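In: 3D model of this:
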Amino acid sequence: MIGIITYGAGNIFSLTAALERLGIPYGMINKEEDFERYDRYIIPGVGHAGAAMAKLEHTGLVPEIKALKKPTLGICVGMQLLTAHSEEGDANMLGIFPINTLKFDGNTEFKVPHTGWNQVFPEKENPLFENIPAGSHFYFVHSYFIEYNKAYTLASTTYINKFSASIWRDNFYGVQFHPEKSGAYGETLLKNFSNL
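Out: Just a heads-up that it's a prediction; the model follows:
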């Protein structure tokens, strides 16, 4: 059963709708005791990373999140929260991954925010991307990206520059795209996560 960590900065509706479509049971985590009820966790997130981190700290759940040993997935800003630092708000993040969240260069012919479908290429064998062919399209909406680091990159994509579309370290995973808005392959990824 998946526990969705709620802290006031996540697009809960589209995620819960996708989980319901897939028949994946879930519930909400609002306080420390709630963690015990679940065997997997999702950190959703939309909007400003610095503001999201401030909201997360306000919940008092940060120590519990850092200590999690069960599969944990950050989505979009939820993934950026797992990094060490974000240029958005010049804010320190959870520091689970020793990599940074950077701002896209807006002085190119590419539009920022990056909004739309992009091909994603897994770089490591991992059950999260099982039955998802290399080059499958996922839906992105973001102005900041996670710097590419081979050690932690599970899958990559390119928009303005190459960056991590998905990261992985121990039981922690992150995806910059929105699997809940990415059609069949997004649903496959959520199913895969529920079976990790």
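In: When you work out contacts or count neighbours from here on, use the C-alpha atoms and nothing else.
Out: OK.
In: which residues in this protein form helices?
Out: 12-22, 49-59, 62-66, 77-80, 183-194 (DSSP state H).
In: Now do the fourth one: which elements does it pack against?
Out: What it means is helix 77-80. Packing partners of helix 77-80 (3 or more Cα pairs under 8 Å, 6 or more residues apart in numbering; DSSP states H and E): helix 49-59, strand 172-175.
In: Please give the structure of this sequence too, so both can be compared:
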Amino acid sequence: MNIAIIDYGAGNVQSVLFALERIGFTGKVTSDAEEIKNADKVIFPGVGEASSAIKMLHDKDLVKVILQLKQPILGICLGMQLLCKSSEEGNANGIGVFDLEIKRFSNQVKVPQMGWNNIYNLKSQLFDGISENEFMYLVHSYYAPLNAYSIATTNYGIEYATAIQKDNFYGVQFHPEKSGNVGEQILKNFLNL
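Out: Now for the predicted structure:
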């Protein structure tokens, strides 16, 4: 299977590569439009700040490439947030696949949310074989409010969408590549879509 990991300078690509290797797959880190378009599956990781990350995507002409993808694509953490319309982080415009605004957690909770939290209300093939309330690893200060695209929920002061889906686009706020066996099962499920 041909798996492209989008390289735009803001991704935790090494841990994604290692996670794929642990489950018997090889990914290719690339910013080449043709390689991304021709891949069987695309992973869109992200770590860092939204406004600078979206600028890097535009600088590499990858926004229009992502919008054209017809195969399954998985946005992870900031990658998920960038698939949305906008983010309060740096007042960034996103790619706009999901008509959502990413919000900052209120000062009532410790920011960033860092560590393990459970996921529930699981509603997608992405979670085949995953039990309600399994724990996933998260590190983030911004979140997607619950919405029509929600396929998993987490509670951190408020309930929010910890995973979203629209057509072939999937996004997870948690890091499956850092979430042990459960995260690896979610990656396997994505590759089996």
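In: circling back: to residue 77 of structure 1, which of the helices and strands packed on helix 77-80 of structure 1 lies closest?
Out: Comparison of the helices and strands packed on helix 77-80 of structure 1 against residue 77 of structure 1 by Cα to Cα identifies helix 49-59 as nearest, at 6.0 Å.
In: Return the mean post-superposition distance for that closest one against structure 2.
Out: Compared with structure 2 after fitting, helix 49-59 of structure 1 deviates on average by 0.8 Å (mean Cα distance after the TM-score superposition for structure 1).
In: so who does the residue nearest the centre of structure 1 touch?
Out: Nearest to the geometric centre of structure 1 sits residue 75, at 2.3 Å (Cα atoms, centre = their mean). Going by Cα atoms under 8 Å, 6 or more residues apart in numbering, residue 75 of structure 1 touches 42-45, 174-178.
In: try residue 72 of structure 2
Out: Residue 72 of structure 2 neighbours (Cα under 8 Å, 6+ apart): 40-42, 168-170, 190, 193.
In: Just name the closest of these to residue 179 of structure 2, please.
Out: residue 190 (14.8 Å).
In: Counterpart of the closest one over in structure 1?
Out: Aligning on TM-score structural alignment places residue 190 of structure 2 opposite residue 193 in structure 1.
In: Run through the residues that contact the equivalent of residue 14 of structure 2 over in structure 1.
Out: Matched by TM-score structural alignment, residue 14 of structure 2 corresponds to residue 13 in structure 1. Residues counted as contacts of residue 13 of structure 1 (Cα under 8 Å, 6+ apart): none.
In: next one: stretch 71-85 of structure 2 to chain centre, how far?
Out: From the chain centre to the centre of stretch 71-85 of structure 2 is a distance of 4 Å (Cα atoms, centre = their mean, to the nearest Å).
In: That stretch: end-to-end distance?
Out: Stretch 71-85 of structure 2 has an end-to-end distance of 21 Å (Cα to Cα, to the nearest Å).
In: what residues are up against residue 159 of structure 1?
Out: 110, 114.
In: Alignment lookup: it to structure 2.
Out: Residue pairing (TM-score structural alignment): residue 159 of structure 1 is matched to residue 156 of structure 2.
In: For residue 105 of structure 2, see how far away its match is.
Out: 9 Å.
In: Of the helices of structure 1, which is nearest residue 126 of structure 1?
Out: Of those, nearest to residue 126 of structure 1 by Cα to Cα is helix 183-194, at 9.8 Å.
In: contact partners of that closest one?
Out: So helix 183-194 of structure 1 is in contact with 1-2, 18-19, 22, 24, 40, 71, 73, 127-132, 136-138, 178-180, going by Cα under 8 Å, 6+ apart.
In: Buried deepest among the helices and strands packed on helix 77-80 of structure 1, which one?
Out: Highest mean neighbour count of the helices and strands packed on helix 77-80 of structure 1: strand 172-175, a mean of 24 (counted as mean count of other Cα atoms under 10 Å).
In: residues in structure 2 aligned with it?
Out: Under TM-score structural alignment, strand 172-175 of structure 1 corresponds to residues 169-172 of structure 2.
In: centre of the chain versus the matching stretch, how much separation?
Out: Taking Cα atoms, centre = their mean, one finds stretch 169-172 of structure 2 lying 5 Å from the centre of the chain it belongs to.
In: Against structure 1, what's the mean shift for it, could you check?
Out: Averaged over the aligned pairs, stretch 169-172 of structure 2 sits 0.2 Å from structure 1 after superposition, using mean Cα distance after the TM-score superposition for structure 1.
In: what residues are up against the equivalent of residue 129 of structure 1 over in structure 2?
Out: When structure 2 is aligned by TM-score structural alignment, residue 129 of structure 1 is paired with residue 127. Residues counted as contacts of residue 127 of structure 2 (Cα under 8 Å, 6+ apart) are 186, 189.
In: who does the longest strand seen in structure 2 touch, helix- and strand-wise?
Out: The residue-count maximum for a strand in structure 2 (DSSP state E) belongs to strand 158-166. Judged by 3+ Cα pairs under 8 Å, 6+ apart, strand 158-166 of structure 2 is in contact with strand 142-145, strand 150-156, strand 169-172.
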